[in-house]
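Return a 3D structure for these sequence lines:
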Amino acid sequence: MTAVRIAGELVGIDSSQVALETFRMWRVRCLPEVLRPDAPSREGVKESLRSYAHELELLVASDEAGREVTRVSEELLARDVFGPLGGVVDVGAVNATGSWQLADVSVGDFLARRQEDVERLRAAIRSLCGFGDPVMAIADELGWLRDHQVSGVSLLLWSGGAAGAPRSLEGLERLDDPSVVRRMCRVAADLQLTRFLQGVIAAAVAAGTDVSRGAPKVVEVLDYGADLAGGSVGRGVRPAEIFRMWRVAHLPGLLEPGSGAEEDDKARLRAYEQALDGLLGVGVGADGLE
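Sure, this is the predicted structure:
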């Protein structure tokens, strides 16, 4: 069966806008990882995936597909921002206890104490990403910005399984141990802040936010996010560290030739990387020389 025929059947599964958005999200999120030079996939498989992606793009862009090609919806972009922000809030609430005892955690109290910072963060996200009221409401719909329970299991998920999946009741109880909780918080802060940065940059690029205005806003957003994750002002991961993790974990996959990202978007991503590198002082060494 040819790539053209398979692609046609895939498009025919669902003619709704959701199908189109799903394809575009797959092309941005999943395809780059499989096509990376160090990915374990065989070259023949990689070539087939490139063919499918190309044929799908042609079909969804054609008149025969019966719909207009649009960019990824604001709603999906917003979930990539506010989802990781939930992990940031949970980690911050745990770190704020200073004991890393989950019984001491109150997300509601933490958010009440940091309400002004949260509102400033939301305002900065709105300005940077161009989100309107309905899209900003997604942050409330997800439930991370109101009181909820933080468990060892939820921290395990936020940290990408850093502590290892429990295989018994004893293993499950181990996730509540303060030393394990503290380690999961450190890993979760790195992981979720890096994903959060990817989300806000992707939304800013999609919104067409000019780099000269957007890059300082990204730094502002990172400042608030890092402080929230730390549990108190000045205790979070440094924004420069988040940026460097993003530049290694996300940017290469978006810029490589087989990523599927549009050339204009790649140019904007490069511009954001260069501007953020300068603003955060990443390119300057300890001796002050570049």
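
Every contact and neighbour count from this point should use C-alpha atoms.
Noted.

which helix is the longest one in this protein?
helix 178-207 (DSSP state H).

Would you indicate which residues of stretch 172-190 are buried?
Residues of stretch 172-190 classed as buried: 174-176, 180-190 (neighbour count, 16 or more other C-alpha atoms under 10 Å).

got it, and stretch 141-151?
144, 145, 146, 150, 151.

now swap in stretch 251-260 and tell me
251, 253, 254, 255, 258, 259, 260.

Could you list which of the residues you listed belong to helices?
251, 253, 254, 255.

which one is the first one nearest to, not counting chain neighbours?
With C-alpha to C-alpha, 6 or more residues apart in numbering as the criterion, residue 251 has its nearest non-adjacent residue at 7.8 Å, and that residue is residue 269.

how close does the residue lying closest to residue 106 once chain neighbours are set aside sit to residue 4?
With C-alpha to C-alpha, 6+ apart as the criterion, residue 106 has its nearest non-adjacent residue at 6.6 Å, and that residue is residue 93. For residue 93, the distance to residue 4 (C-alpha to C-alpha, to the nearest Å) stands at 51 Å.

and these two? which has more neighbours close in?
residue 93 (27 against 17; other C-alpha atoms under 10 Å).

tell me the secondary structure for the more buried one?
Put simply, residue 93 is helix when judged by DSSP: H, G, I helix; E, B strand; the rest coil.

One more, please, to line up against the first structure:
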Amino acid sequence: MTARSVIAPLGGLLEIGAVTATGTWTLSEVSLGAFLDDRRDEVDQVLADIHSLCAFGPVFLAVADELGYLRDHEVTSAFLLLWSGGVEGVPPDLSELESPMAVRRMCRAGADLQLTELLDALVTAALPAQTDAKTGARLLTGILSGVTALADGTGRCTPATAFRTWRTRCLPRTLHPHSGTPESRRAGLRAYERALDALLDP
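Have a look, this model is predicted:
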């Protein structure tokens, strides 16, 4: 699992957070740069915990800089459509995607989807980094707490809901008896699931 696989959903969640923070769902009012500046300590803590969990080294910030997710850029309806998995659909008049109602729906769906994608990418990266499950689960809980606050801030998204969605959406396809997943990876994923379960769904 590459650093890019972690940075992409994280970047999506930061964009969604910047839109949500406007309180109006109006894209012209979004300033990702101001959003990041106002929450620099929280973002830095999330990045530090990701480093501790995944042991990416300098490549992580290099890729983040290359992709531009951690600096100011325009947040568009096309990005939100991508982060939300295309659930909203592509209307004949693309300007309809910029209506506050459509933006709100894409942000809500995008937050749910990208939190799940982020958790899956983080666990996948933690396995080759040989971060033990109990330590990793504590770091993951901190990362999810920070990211859900950044992306949502209302309490709608929580680490527990992200974990439960990951457990039912991502694990079955990997742990299915006929999936071909190596036994060592199965064991690692089950260890993380149990450690996260103890913290987030006791």
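
before we move on, the earlier item: so which strand or helix has the equivalent of the residue nearest to residue 251 of structure 1 over in structure 2?
In structure 2, residue 269 of structure 1 lines up with residue 189, judged by TM-score structural alignment. When elements are assigned from DSSP states H and E, residue 189 of structure 2 belongs to helix 183-200.

likewise residue 161 of structure 1?
Residue 161 of structure 1 belongs to no helix or strand, assigned by DSSP H and E.

follow-up on the earlier one: can I get the buried residues of stretch 172-190 of structure 1 in CSV with distance to residue 274 of structure 1?
Output for those, formatted as CSV (distance: C-alpha to C-alpha, whole Å):
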residue, distance to residue 274 of structure 1
174, 43
175, 40
176, 41
180, 37
181, 36
182, 34
183, 32
184, 31
185, 30
186, 27
187, 26
188, 26
189, 24
190, 21
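
where's the match of residue 269 of structure 1 relative to residue 11 of structure 2, distance?
From residue 189 of structure 2 over to residue 11 of structure 2 (counting by C-alpha to C-alpha), the distance is 24 Å.

go on, residue 199 of structure 2?
From residue 199 of structure 2 to residue 11 of structure 2 the distance is 26 Å (C-alpha to C-alpha).

what about the two, which has more around it?
It is residue 11, of residue 199 of structure 2 and residue 11, that has more neighbours when counted by other C-alpha under 10 Å, with 20 against 14.

Assess the claim that the residue nearest to residue 251 of structure 1 and residue 205 are in contact.
Yes. Residue 269 of structure 1 lies in contact with residue 205 (C-alpha atoms under 8 Å); the separation is 7.3 Å.

Now for the residue nearest to residue 108 of structure 1 when sequence neighbours are not counted: which residues touch it?
Distance criterion C-alpha to C-alpha, 6+ apart; nearest residue to residue 108 of structure 1, sequence neighbours excluded, is residue 147 at 4.1 Å. Residues in contact with residue 147 of structure 1 (C-alpha atoms under 8 Å, 6 or more residues apart in numbering) are 106, 107, 108, 109, 111.

which ones are touching the residue nearest to the spatial centre of structure 1?
In structure 1, the C-alpha nearest the mean C-alpha coordinate belongs to residue 195, at 2.8 Å (C-alpha atoms, centre = their mean). Going by C-alpha under 8 Å, 6+ apart, residue 195 of structure 1 touches 80, 81, 84, 246.

Also residue 244 of structure 1?
residue 282.

what's the matching residue for it over in structure 2?
Aligning on TM-score structural alignment places residue 244 of structure 1 opposite residue 164 in structure 2.

And that match, how far from residue 118 of structure 2?
Taking C-alpha to C-alpha, one finds residue 164 of structure 2 at 13 Å from residue 118 of structure 2.

ditto for residue 96 of structure 2
Residue 96 of structure 2 is 28 Å from residue 118 of structure 2, by C-alpha to C-alpha.

what about the counterpart of residue 77 of structure 2 in structure 1, how many neighbours?
Aligning on TM-score structural alignment places residue 77 of structure 2 opposite residue 152 in structure 1. The tally of other residues near residue 152 of structure 1 (other C-alpha under 10 Å) stands at 20.

OK, contacts around residue 152 of structure 1?
Taking C-alpha under 8 Å, 6+ apart, we find residue 152 of structure 1 in contact with 102, 172, 175, 176, 181.

If anything else comes up later, I'll come back, but that's it for now.
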